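Asks: next input, structure requested:
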Amino acid sequence: MPKLPLLLLCLLAPACLAQKPHPCKSPPLLTGALVVSTQNEKLWVYANYMYDAIGRRIRLKEFGVSDNKTFSLEVLLLFREAAMYTIDTEKRKCTKQPLKADFQPMEIPKDAHLVGQAVLGSSSAPGQGLLVNTWQGELPNNTGSYIGTVTEFGCIPVSSAYHTSSGWMVTSFFNNVIGILDPDQLNPPDFCQQAEEPAADGGEPADFFSLFAKRHRGGPAARLPQPPGANFKK
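Replies: Down below sits the predicted model:
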């Protein structure tokens, strides 16, 4: 009896078709957009982002609605320098303040539990769907739980949902591109060299989204959760 080709054997063997997904790390350089909405804070945000895990830098350009009021905000977070710049490019103004949050890379932690694998779109024909893995786990210090979805190939963030005592927070990612098209955007502009430091108000930036929570609701920054992997590590 002639031997079956190796490829045919793989097609006939279930083990070759189904490989168990594993926790993963997103690419260290990402550019894209995201939408955030919360249950109780009446907050909706659209943001363009640049993410540099190598240099530990993040830039966000946001537009949103908080308590029925619109706002826009552009910030540059430099974790190695423990500094955050709020940038007004049109007026060429800049403020600088301490950033006391730890940088956490986007990743699915090793202790996450696989919820399942699914196809976004359709699996009827090639190119009609996207294979994704959904994971769930607990936030640090028993502060809540999360569900995060990333692509099977590349570990690109797709969505996340967090549940804490404050309610649910949902983030959706799209238009993600691996790499940084303009690395200069991750450095402070020249007009930020003499950036003014605002008067202390008792609050401090805690994570991505508390930045605008403090600015647009008044009072101390709320410690809102971050995108997939950014706040999962214990």
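Asks: when you work out contacts or count neighbours from here on, use the C-alpha atoms and nothing else.
Replies: Will do.
Asks: between its first and last residues, what's the separation in stretch 57-73?
Replies: Distance across stretch 57-73, first residue to last, is 17 Å (C-alpha to C-alpha, to the nearest Å).
Asks: and if you look at stretch 62-79?
Replies: End-to-end for stretch 62-79, by C-alpha to C-alpha: 19 Å.
Asks: same question for stretch 8-17.
Replies: With C-alpha to C-alpha, one end of stretch 8-17 sits 12 Å from the other.
Asks: got the buried residues for that stretch?
Replies: Within stretch 8-17, not a single residue qualifies as buried, counting by 16 or more other C-alpha atoms under 10 Å.
Asks: ok, now stretch 145-154?
Replies: So for stretch 145-154, counting by 16+ other C-alpha under 10 Å, buried means 145-152.
Asks: need these in a markdown table with distance to residue 188, can you?
Replies: Listed next are these as a markdown table, based on distance: C-alpha to C-alpha, whole Å:
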| residue | distance to residue 188 |
| --- | --- |
| 145 | 35 |
| 146 | 33 |
| 147 | 34 |
| 148 | 31 |
| 149 | 32 |
| 150 | 31 |
| 151 | 32 |
| 152 | 35 |
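Asks: hang on, residue 191 is in a strand, isn't it?
Replies: No. Counting by DSSP: H, G, I helix; E, B strand; the rest coil, residue 191 is not part of a strand but helix.
Asks: for it, which non-adjacent residue is spatially closest?
Replies: Spatially, and ignoring its direct neighbours in sequence, residue 191 is nearest to residue 92 (6.2 Å; C-alpha to C-alpha, 6 or more residues apart in numbering).
Asks: and this one, please, so the two structures can be compared:
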Amino acid sequence: MIRVALLLAFVAVCWAQVPQPCDSPKQWEGRRVMTDQTKKFQEIAKYTYDAVNRRTRAIEEVQRGTERDYYDVLHLYNEDKEYRLNLKTKTCNVTKPSHPFFETRVPPGSKFLFEAEAGAAQVPGEHLTVQNWDITFDDGAKYAIAVTSPDCVPIFAAYYSKDVGFLIENFFDIHAGISDPAVFIPPSECMGL
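Replies: Below you'll find the model as predicted:
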């Protein structure tokens, strides 16, 4: 009987050590590099993210093949609007977002893959712990994300679906919170559209 109790205690301790999906910051600013190599697409952006109010803003440098464009893109998902200002031509298009709001986080039900140290391991202030997760959604889409531990700040995400293709996102220079809430006001060139 004591052996069974010890075995159950051991299993409980081991189970408690398996990382659980974490919640990433709901509001942050930083930089994002998104690529889709199959479409020869790369976007480098100053990025503002607000999961609380379901909105994003990106000042983008976009390269498709050999063509390069610059955009100011505001997604207001609660209003079902996307404002896309071409920064070269000052032309603004207002449409519905081409995709639903997707929270940058470790989705519930994700599988923990592994944990690693990035940087000079065991040197204080010179490394961070990164957890890697993945999940396959009901529609067959696949998502993988790497986040810092214990703060759950996203640093890498990859998404694949038949409709979208294979997108890779890298995040850096992340700062929690939003320094200027006015960032979510549409550009003046888009007013009245």
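Asks: tm score of chain vs chain?
Replies: The TM-score (TM-score structural alignment, normalised by the length of structure 2) is 0.82; 178 aligned residues with a C-alpha RMSD of 2.3 Å.
Asks: the residue nearest to residue 191 of structure 1 and residue 193 of structure 1: what is the separation?
Replies: 11 Å.
Asks: repeat for residue 213 of structure 1
Replies: Applying C-alpha to C-alpha to residue 213 of structure 1 and residue 193 of structure 1 gives a distance of 26 Å.
Asks: which secondary structure elements does the strand ranked longest in structure 1 contact?
Replies: Secondary structure of structure 1 per DSSP state E: the longest strand is strand 167-178. Here strand 167-178 of structure 1 touches strand 29-38, strand 157-164, going by 3 or more C-alpha pairs under 8 Å, 6 or more residues apart in numbering; DSSP states H and E.
Asks: more neighbours, residue 213 and residue 193 of structure 1?
Replies: Between residue 213 of structure 1 and residue 193, counted using other C-alpha atoms under 10 Å, residue 213 has the larger neighbour count: 20 against 11.
Asks: the helix or strand harbouring that one corresponds to what range in structure 2?
Replies: Per DSSP states H and E, residue 213 of structure 1 falls inside helix 210-217. Counting by TM-score structural alignment, helix 210-217 of structure 1 lines up with no residues of structure 2.
Asks: who's in contact with the residue nearest the centre of structure 2?
Replies: Nearest to the geometric centre of structure 2 sits residue 104, at 3.6 Å (C-alpha atoms, centre = their mean). When contacts are counted by C-alpha atoms under 8 Å, 6 or more residues apart in numbering, residue 104 of structure 2 is found next to 24, 154.
Asks: which one in structure 1 is aligned with residue 102 of structure 2?
Replies: Mapped onto structure 1 by TM-score structural alignment, residue 102 of structure 2 lines up with residue 104.
Asks: tally of neighbours for that match?
Replies: With other C-alpha under 10 Å as criterion, residue 104 of structure 1 counts 16.
Asks: so stretch 23-41 of structure 1 corresponds to what in structure 2?
Replies: Counting by TM-score structural alignment, stretch 23-41 of structure 1 corresponds to 21-39 in structure 2.
Asks: identify the residues contacting the matching stretch?
Replies: 41-52, 64-65, 104-110, 112, 151-154, 165-178.
Asks: just how off-centre is that stretch within its chain?
Replies: 3 Å (C-alpha atoms, centre = their mean, to the nearest Å).
Asks: and that stretch, how far apart are its ends?
Replies: So stretch 21-39 of structure 2: terminal residues 31 Å apart, C-alpha to C-alpha.
Asks: how about it: buried residues?
Replies: 21-36.
Asks: again, but for stretch 106-117 of structure 2
Replies: Neighbour-count burial for stretch 106-117 of structure 2 [16+ other C-alpha under 10 Å]: 106-107, 110-112, 115.
Asks: now, the most widely separated pair of the residues you listed?
Replies: Spatial extent of the buried residues of stretch 106-117 of structure 2 (C-alpha to C-alpha) is set by the pair 107 and 115 at 17.0 Å.
Asks: so what's the residue count around residue 75 of structure 2?
Replies: Neighbour number of residue 75 of structure 2 under other C-alpha under 10 Å is 26.
Asks: swap that for residue 61 of structure 2, sorry
Replies: Neighbours of residue 61 of structure 2 using other C-alpha under 10 Å come to 17.
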